[in-house]
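In: the following block contains a protein sequence and its predicted model.
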Amino acid sequence: MTQLDRRQLLGGLGAAGASLLTAGGARAQAAAPIRIAVLADFSGPYRDTSGPTAVACVQQAVEDSGLAARGIAVEVIQGDHQNKPDVAMAMSRQWIDQRGVDMICEVNNSSIALALAGLVQEKNKVQMNSGALSAAITGERCSANTIHWTADTWMLANSVGQATVKAGGDSWFLITADYAFGHQMERDLTRFVGTAGGRIVGGTRFPFPGTADFSSFLLQAQSSRAKVVGLLMAGGDMINCIKQAREFGVTRRARLVGIPMFVTDIHSMGLEVAQGLTVCETFYWDMNDRTRAFLERVKPKTPANYPNQEHAGTYSGALHYLKAVADLGAERARASGLEVVQRMKAMPTDDDCFGPGRVREDGRKIHPAHLFEVKAPGESKGAWDYYKLVSSVGAEDAFRPIGEGGCPLVRG
């Protein structure tokens, strides 16, 4: 392990010490509850797309699981990884070795998720990742103890890249976060833009985390004369870059395409800035009666920040994990994370966020993906009414075919 800054590590472990809730609504007296740790960004650029709302969604999953009525206690803890793999790994080891954590979820950083996959396999625990996006997590670097919920770079690049080229955006300049997620997204997007008949005419990478001024990168994009400027970043970085792009006049000549983008980003930017953007999400709170019912249950826990697809995936994955715990029994679930993951793959999924679905052999949870256009201010009926549905892709077509990822867990 690399040498840690002591203040960073203590700060992260201090956050990890904030115990939240058991399935019974108070600290259980049982000797060994099921322990879920939410590993997320609570202070950096991904705070709103991850962070406290992810914790609220796990709390909701605990309540909806019904485990309290069966006498199974569930404890939820949280920790801020600060987007630093060394901090995240030290915290995760401490959780597992000293606090008896059984499942680590959310994660929302690809470098951390890939490293964590090895740790949970070594310790026979579970990673239920909903926020990190690299398709390698269920590809060549898949793990028998990791499940990948919500979205990934292959799905996003396929959906947004091809649709944008077909709409006339056949030349691209890419501004990319310089870490595992950005690198994988570059590769996947380059492939799908090319498949659709477009081309990447240039690109640049920015340091992550810690970049606030995107002016030099945007000037390079302007000079390229590309029809599309692809922003391969998320959260606070995406919001800052889009605002600065409009200030610099980039949008007078080029179309901005953010991959990924979330409803939480749109809320932070406002419709005046975000109108007309194309967004791919696998969940939107106003899709149907079930998604609206989920929102009404979780909204009291997070009234100022509606759940996006990442938050919904954290809920959905945690709920399915707890269903597997109920099916196996708490003692067996605590004894073997591998057995829990195998049961999660064997059981069909169903919840208010995504409806019926399944977890594939490679650990990829599949469900439909949706392309939305952001509404103009005059089209919105109120707060968080931001999306118009453009098209949907079915679950079996939205994600990379299982045989193409190179996951060694896939037979044949």
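Out: Structure's in. What do you need?
In: going by C-alpha atoms from here, please, whenever you check contacts or count neighbours.
Out: Fine.
In: measure residue 315 to residue 89 for me?
Out: 23 Å (C-alpha to C-alpha, to the nearest Å).
In: please apply the same query to residue 356.
Out: 33 Å.
In: now swap in residue 262 and tell me
Out: Using C-alpha to C-alpha, residue 262 is found at 27 Å from residue 89.
In: among those two, which residue is more densely surrounded?
Out: residue 262 (23 against 18; other C-alpha atoms under 10 Å).
In: who's in contact with the nearest residue to that one once chain neighbours are set aside?
Out: Nearest non-adjacent residue to residue 262, counting by C-alpha to C-alpha, 6 or more residues apart in numbering: residue 308, 6.0 Å away. Counting by C-alpha atoms under 8 Å, 6 or more residues apart in numbering, residue 308 makes contact with 49, 262-264, 283-285.
In: most surrounded residue in those residues?
Out: Counting neighbours by other C-alpha under 10 Å, the top entry in the contacts of residue 308 is residue 49, with 29 neighbours.
In: okay, one more to line up with it:
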Amino acid sequence: MRKNFIASVAFLLASGTAVLADGASDGKVKIGILNDQSGVYADFGGKSSVEAAQMAVEDFGGKVLDAPVEIVDADHQNKPDIASNIARQWYDTEQVDAIMELTTSSVALAVQAIGKEKKKIDIVTGAATTDLTGKACSPYGFHWAYDTHALAVGTGGALVKQGGDSWFFLTADYAFGYSLEQQTSDFVKANGGNVVGSVRHPLASQDFSSFLLQAQSSGAKVVGLANAGLDTSNAIKQAAEFGITQGGQRLAALLFTLADVHGLGLEAAQGLTLTEGYYWNRDDESRAFGKKFFDRTGKMPNMIHAGTYSAVLQYLKAIQKAGTDETEAVAKQLHEMPVDDVFGRGGTVGPNGRMIHDMYLLQVKKPDESKEAWDYFNVLATIPGKDAYIDPAKSGCDLVK
């Protein structure tokens, strides 16, 4: 019998048939947080996302399938080539099982392509392009916190309904900016509005004067800022210097988070309408998480931080349920398991890897409305996940039957 067993195993190995082993490979589970830690999006996610990931590991118990869980991190500097080199090194020589966060759409697309090639899981919380679960989808790729479609439905939809039916876009000159402009433009037009023009600016631009003058002269009711992080903050500051809002035009910060409002200050940010997938001061559960996060980082979490916590936690739950950290088995569980945590309440994962959850339409408070530090938003509306995200069947993902 023993000889027959050995012969059977030898046959399976020789024929290339995979043998699924229970438990964690290499005796550990290793998760990489790859994001911008020194540039324009450092406050957007940065080292605070690493802390959020570590919080998830600790809340899970520090182990899965009796194997220790380790978080490693690196700064991709918003450069796809650097991110790709780090991802390959992590996967090929450092036994990293999954890569997460991935701020910057061009980076996320590059790393997801590598994960697809090497059959490794990535869960994106920091990038926005819908291509991740559309034409560039992967059976091992997941998009967690938000995307450009959800932002367009939220912020764009609210302003069109309020009479903002003509738009001019200031757009970051890379995949994220193009996607955000396109999604918002489509939504504006579908609701009877029109786009009178747009201009593209380089990432990490310091001088928006020429772009803002074009927006001002366009006569558009809404100037859509299809950018993020310090680019958005700098554009808002310089718009005030040109008197754009005083002249009757409205600014739409299409990707603006709690961290950005804090950096800009309530005086400058008051009245802005924005969309996030999480707000720390919404209810008792979110407040408890927010304060725990604050004790570690000195700041309240935005949707990228809370989304990273959720992604890591769900990945560990999937390994636990699968009984292995083997990619195919874990990906299957990630697609099938409901998401129910402080971030993704009642969330589901589509066949294209999009995690579908509610989003929140928010308005920045006036300084005299804020009751405590980081109390920055009024919640105007909850946007159901089915409305916020593209139907997987219409996403353009070839995995959707």
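Out: Nice, thanks for sending it over. Source: prediction; values computed, not measured.
In: re the thing from before, corresponding residue for the residue nearest to residue 262 of structure 1 in structure 2?
Out: Aligned counterpart of residue 308 of structure 1 in structure 2: residue 302 (TM-score structural alignment).
In: could you measure from that match over to residue 28 of structure 2?
Out: 30 Å.
In: just residue 367 of structure 2 next, same as before
Out: 48 Å.
In: rewinding a little: pull the most distant pair out of the contacts of residue 308 of structure 1.
Out: Farthest-apart pair in those is 49 and 285; separation 14.4 Å (C-alpha to C-alpha).
In: which stretches in the stretch 51-200 of structure 2 count as strands?
Out: 63-64, 67-75, 98-101, 121-124, 141-143, 166-172, 194-201 (DSSP state E, counting those that start in this stretch).
In: show me what the first one is packed against.
Out: To tie it back to what came earlier, the one meant is strand 63-64 of structure 2. helix 303-322 (3 or more C-alpha pairs under 8 Å, 6 or more residues apart in numbering; DSSP states H and E).
In: same check on the fourth one?
Out: Applying 3+ C-alpha pairs under 8 Å, 6+ apart, one finds that strand 121-124 of structure 2 makes contact with strand 98-101, helix 105-118, strand 141-143.
In: and the first one, how far from structure 1 on average?
Out: Just to be clear, that refers to strand 98-101 of structure 2. Mean deviation of strand 98-101 of structure 2 from its aligned counterpart in structure 1 after superposition (mean C-alpha distance after the TM-score superposition for structure 1): 0.4 Å.
In: which residue numbers in structure 1 go with that strand?
Out: The aligned range for strand 98-101 of structure 2 is 103-106, by TM-score structural alignment.
In: contacts for that stretch, please.
Out: With C-alpha under 8 Å, 6+ apart, stretch 103-106 of structure 1 has contacts from 35-40, 50, 54, 92, 125-132, 310, 314, 318, 337.
In: how about 6 Å then?
Out: Stretch 103-106 of structure 1 is contacted from outside by 36-39, 126-131, 314, using C-alpha atoms under 6 Å, 6 or more residues apart in numbering.
In: how about stretch 228-242 of structure 2?
Out: Contacts for stretch 228-242 of structure 2 (C-alpha under 6 Å, 6+ apart): 40-41, 204, 255.
In: do stretch 164-179 of structure 2 as well
Out: Looking at what lies outside stretch 164-179 of structure 2 - C-alpha under 6 Å, 6+ apart - the contacts are 105-106, 129, 193-203, 220-227.
In: same check on stretch 68-75 of structure 2?
Out: 28-37, 62-63.
In: repeat that with 7 Å
Out: The contact list for stretch 68-75 of structure 2 (C-alpha atoms under 7 Å, 6 or more residues apart in numbering) reads 28-37, 50, 54, 57, 62-63.
In: residue closest to the middle of structure 1?
Out: residue 131 (2.0 Å; C-alpha atoms, centre = their mean).
In: name the nearest residue to that one, ignoring sequence neighbours.
Out: residue 108 (3.7 Å).
In: how much space between the one you found and residue 94 of structure 1?
Out: Taking C-alpha to C-alpha, one finds residue 108 of structure 1 at 19 Å from residue 94 of structure 1.
In: which one's more surrounded, the two?
Out: Higher neighbour count among residue 108 of structure 1 and residue 94: residue 108, with 25 against 15, using other C-alpha under 10 Å.
In: give me the neighbour count for the equivalent of residue 145 of structure 1 over in structure 2.
Out: Aligned by TM-score structural alignment, residue 145 of structure 1 pairs with residue 140 of structure 2. Residue 140 of structure 2 has 26 neighbours, counted by other C-alpha under 10 Å.
In: residue 140 of structure 2 is in contact with residue 330, isn't it?
Out: No: the criterion here is C-alpha atoms under 7 Å, and residue 140 of structure 2 misses it with residue 330 at 9.0 Å.
In: re the thing from before, settle it for me: which of residue 367 and residue 28 of structure 2 has more neighbours?
Out: Relative neighbour count places residue 28 above the other of residue 367 of structure 2 and residue 28, with 20 against 15, counting by other C-alpha under 10 Å.
In: quick one: contacts for the aligned residue in structure 1 for the more buried one?
Out: Alignment note (TM-score structural alignment): residue 28 of structure 2 maps to residue 33 of structure 1. Each residue near residue 33 of structure 1 by C-alpha under 7 Å, 6+ apart is listed here: 72-75.
In: can you give me the helices in the stretch 1-150 of structure 2?
Out: 2-14, 46-60, 80-93, 105-118, 148-151 (DSSP state H, counting those that start in this stretch).
In: just these: most buried one?
Out: helix 148-151 (a mean of 28; mean count of other C-alpha atoms under 10 Å).
In: make TSV out of the helices of the stretch 1-150 of structure 2 and add distance to residue 269 of structure 2.
Out: Listed next are those as TSV, based on distance: least, C-alpha to C-alpha, whole Å:
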stretch	distance to residue 269 of structure 2
helix 2-14	62
helix 46-60	22
helix 80-93	31
helix 105-118	25
helix 148-151	18
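In: now name the helix or strand holding residue 229 of structure 1.
Out: strand 228-232 (DSSP states H and E).
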